[in-house]
Every structure is written in C-alpha cells, then in structure tokens.
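A.B. asks: Fold the following, please.
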Amino acid sequence: MIVVLIVAAEFAFWAVLAAGLAVRYLLRMRRTSAALLLGVPLIDALLLTATAVDLTRGEEPTFAHGLAALYLGFTIAYGHSVIAWADRHVAYRFGGGPKPAAVTLYGMERAREEWRVWSRTLIAVVISLVVLECLIWATENAGDADGGVDPLRASEGAALRVLGIHGIVALAYTIWPKRAPADAGS
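C.D. replies: From the prediction side, this is the model:
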C-alpha cells in the first residue's frame, strides 16, 4: 500500500505543479497559483503521516516505508529547484518570459556547481535519516523491537551510498575539471 501512496504522491506532485503553473500562466491568476503550489508540501506531509500510521498500527516495516522517507527527503531538498525549473520553462512557453539559458559549466565553475548540488543531496539525506530514525523509533515503540526495522536501516544505508557516490562525482569534477571544447575555428 505504501508503494501505491508513493506513486500517488509523485503523480500528485506533478499534477499540482502543472495545475499551479497552468493557473498562473494560462489563466493569469497568480494568487490562486500560489495557493495551489502550497499544496506540494501537503502531499509530502500526507505521505509521511500515512507511513507513520501504517507502522504504528503494527505493519511490518518494508523497503517501501524507507522509500517513503527517502522520497520525502528528496522532495524537500530538491522540490523548490524542480518547481523553479518548471516555472522558468512554462513562463517562457506560455507567459512571454525569457528563454531559459542552456548553461554548460566548465572548470572550477562546474566543480562548484556539483558541490552545490551535492549539498542539496546532503540535505535530502539528512532529512531522510531523521525521518527514518523517527519511523524506527515509532516501530520499536509499537512493539516490533525484534529486528523488524532492518528494511528501514537498509534505506538509511542506501541514502548514505547515494550521498557518497554523489560526493565522488563532485570530487572528480574538482580534481579533474571538465574542459571547455576547443573552438573549431582555431
């Protein structure tokens, strides 16, 4: 059931985002659009609540419960930038806004950008770990202290692996900066 809720939350995220941007740029109703876009964090809150309720009612923890926590961390850390990205593109296409620049960074600028994005991943992982620890605590207090929290612990490990891999990528761009292509005319 939690997997269905995660899929529904993802669908709801994009549906609310599309509705909010459509109202903003097609109907020119900025306040209504802002109210709709405020619904995005509510989706996360509903998913977290459903996950916690499921576990406190005695449901055996699964990787899906952990995935809900990982999803929550990702949407909090990256949600604003995804919404801003979509807003820029919809503003260009339907609102007469400037064309979003296709930015390709090289050298240390690229390395700094990779570390900036890694910092968002760090935030996502920290949020996920805090939520996972709260779910583990709630599960153990619900009477399942016999090791049933292993899938939640596995989710913590997955989050830390993603953080480590992303850190290696950022470090690689720092050590071996991406070079701009040579001009064809020179």
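
A.B. asks: contacts and neighbour counts: CA atoms only from here.
C.D. replies: Noted.

A.B. asks: Give the other helices and strands that whichever strand or helix holds Trp137 contacts.
C.D. replies: Using DSSP states H and E, the element containing Trp137 is helix 107-141. Contacts defined by 3 or more CA pairs under 8 Å, 6 or more residues apart in numbering; DSSP states H and E place helix 107-141 against helix 39-56, helix 63-94, helix 150-175.

A.B. asks: to compare against the first, here's another:
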Amino acid sequence: MLFWVFLLSGLTARYVLRRQLLSTGLLVAVPLVDLILLVASILDLRAGGVATVAHSLAAIYLGVSVGFGHRIITWADARFAHRFANGPVPTPKPRFGQSRAIYERRGWYHHLLAWGLGVGPMMLAVWWIGEPSRTAQFLATARIWTVVLVIDAIGSFSYTALPRTSPERPATLDQ
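C.D. replies: Modelled structure (predicted):
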C-alpha cells in the first residue's frame, strides 16, 4: 500500500508541484518502506512471534517493489509526464510478434527476481528460526507463489513459442 502512496506522492511532487528533490526522495523511499516492514516482521519473529500472512506479505512487498519497482515507476512516470507536463503519449505495450514475446519474457524475468527477493527472506527465516510450527506460513506462501510463477512462465513464454501475428499481416508458411 505504501508503495503506491510514495509512488503517487513522488510523481505528484515532480509534475504537479515541480519539486524535483522532494520527488526523488519520495521515489527512493518506495523500496525502503518495504524493507522497514520486512525488518519489523523479522524482529517480531525473533521475539517469538508466529509467521502470519502479514509476515509473508512483508517479504512479498519487498520482492515486488525491487523486482517490478523500476518498471512500474517508469510506466507511471510516462503517464504522469503526459498528463501533467505535456509529455509525449506513452508508448503502449507491443501487441504482436517478436517485440511482444520479448516484452512478456522481460515481465517474467522481473517476476522471477521478485519471487527470489520475496521467497529468499522467507526461507532464510525458516532456517534461522528453526521451528517449523512458527514458520509454516512462509512455506505455504512460497509454494503458492512458486505455482503462480510457473503459470506466469507458461503464459509469458507462450508468446515466444506461439507468437501472435498482426491482423494486417497474417502468418504464411514462408515465414
């Protein structure tokens, strides 16, 4: 949640208020807030707490902020620039062919990075705490996220295996 608060605040500071330094500070704070949330979760577990969905979400938020953060910020920045600073119309994502396949694969690579940065701390906590009864939620969350990652891989790489062709240019046997 705070990811979006800091992102929208940072872009508003940049394009509406024209405060570049404030904007930079707010945008830098985006992953730092998630890191603080993760540290608070770890301290709670260290003090004897039991991992809950909230603890898992702290790791997920950090992974997603770092894995997808730049991509999301770039996407939002282009739209804010267009809307509030007479910037160019944002480029839409590719719809067909090799460029769409590359776009989808890159999206999956970001997801893989987010998964690694989210599941990594959860598995580290499982090992560090060493009490399966207190960390079962981390294992359950990691399993679910792994299934989602695999499904995303199938979808993302399907654009490489079976690329869509433009309706204006139907596929031929010569291609």
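
A.B. asks: Could you quantify their similarity as a TM-score?
C.D. replies: Superposed pair, TM-score by TM-score structural alignment, normalised by the length of the second structure: 0.88. Supporting alignment: 169 aligned residues with a CA RMSD of 1.7 Å.

A.B. asks: re earlier: now do the helix holding Trp137 of the first structure against helix 63-94, angle only.
C.D. replies: 140 degrees (axes from the mean of the first three to the mean of the last three CA atoms, to 10 degrees).

A.B. asks: Looking for the alignment partner of Val16 of the first structure in the second structure.
C.D. replies: In the second structure, Val16 of the first structure lines up with Phe6, judged by TM-score structural alignment.

A.B. asks: hang on, that match packs against Thr24?
C.D. replies: No - with contact defined as CA atoms under 8 Å, Phe6 of the second structure and Thr24 do not form a contacting pair (10.4 Å).

A.B. asks: So for these two, which sits in the more crowded spot?
C.D. replies: Neighbour count, other CA atoms under 10 Å: between Phe6 of the second structure and Thr24, Phe6 has more, with 20 against 14.

A.B. asks: which parts of the one helix or strand the more buried one maps to are buried?
C.D. replies: Element membership of Phe6 of the second structure [criterion: DSSP H and E] is helix 2-15. Neighbour counts over helix 2-15 of the second structure (16 or more other CA atoms under 10 Å) mark 3, 6-15 as buried.

A.B. asks: now it and helix 53-84, what's the angle there?
C.D. replies: Using the same axes, to 10 degrees: helix 2-15 of the second structure against helix 53-84 is 20 degrees.

A.B. asks: ok, residues contacting helix 2-15 of the second structure?
C.D. replies: The contact list for helix 2-15 of the second structure (CA atoms under 8 Å, 6 or more residues apart in numbering) reads 19-20, 22-27, 29-31, 33-34, 65, 73, 77, 80-81, 84-85.

A.B. asks: wait, Gly167 of the first structure sits on Trp118?
C.D. replies: Yes - Gly167 of the first structure lies in contact with Trp118 (CA under 8 Å); the separation is 6.4 Å.

A.B. asks: Spit out the contact partners of Ser56 of the second structure.
C.D. replies: 122, 137-138, 141.

A.B. asks: For the spatially most central residue of the first structure, which non-adjacent residue is spatially closest?
C.D. replies: By CA atoms, centre = their mean, the first structure has its centre lying nearest to Phe74, at 2.3 Å. Counting by CA to CA, 6 or more residues apart in numbering, the nearest residue to Phe74 of the first structure once its immediate chain neighbours are dropped is Ala124, at 4.9 Å.

A.B. asks: Give me the distance between the one you found and Ile165 of the first structure.
C.D. replies: 14 Å (CA to CA, to the nearest Å).

A.B. asks: So for the two, which residue has more residues nearby?
C.D. replies: Ala124 (23 against 12).

A.B. asks: so who does the counterpart of that one in the second structure touch?
C.D. replies: Alignment note: Ala124 of the first structure maps to Ala114 in the second structure; criterion TM-score structural alignment. Contact analysis of Ala114 of the second structure by CA under 8 Å, 6+ apart lists 60, 62-68.

A.B. asks: Check the gap between Ala114 of the second structure and Leu8 of the second structure for me.
C.D. replies: 21 Å.

A.B. asks: Val50 of the second structure now?
C.D. replies: From Val50 of the second structure to Leu8 of the second structure the distance is 33 Å (CA to CA).

A.B. asks: With Asp34 of the second structure instead?
C.D. replies: In terms of CA to CA, Asp34 of the second structure sits 16 Å off from Leu8 of the second structure.

A.B. asks: quick revisit: what residue in the second structure is paired with the residue nearest to the centre of the first structure?
C.D. replies: Aligned partner of Phe74 of the first structure by TM-score structural alignment: Val64.
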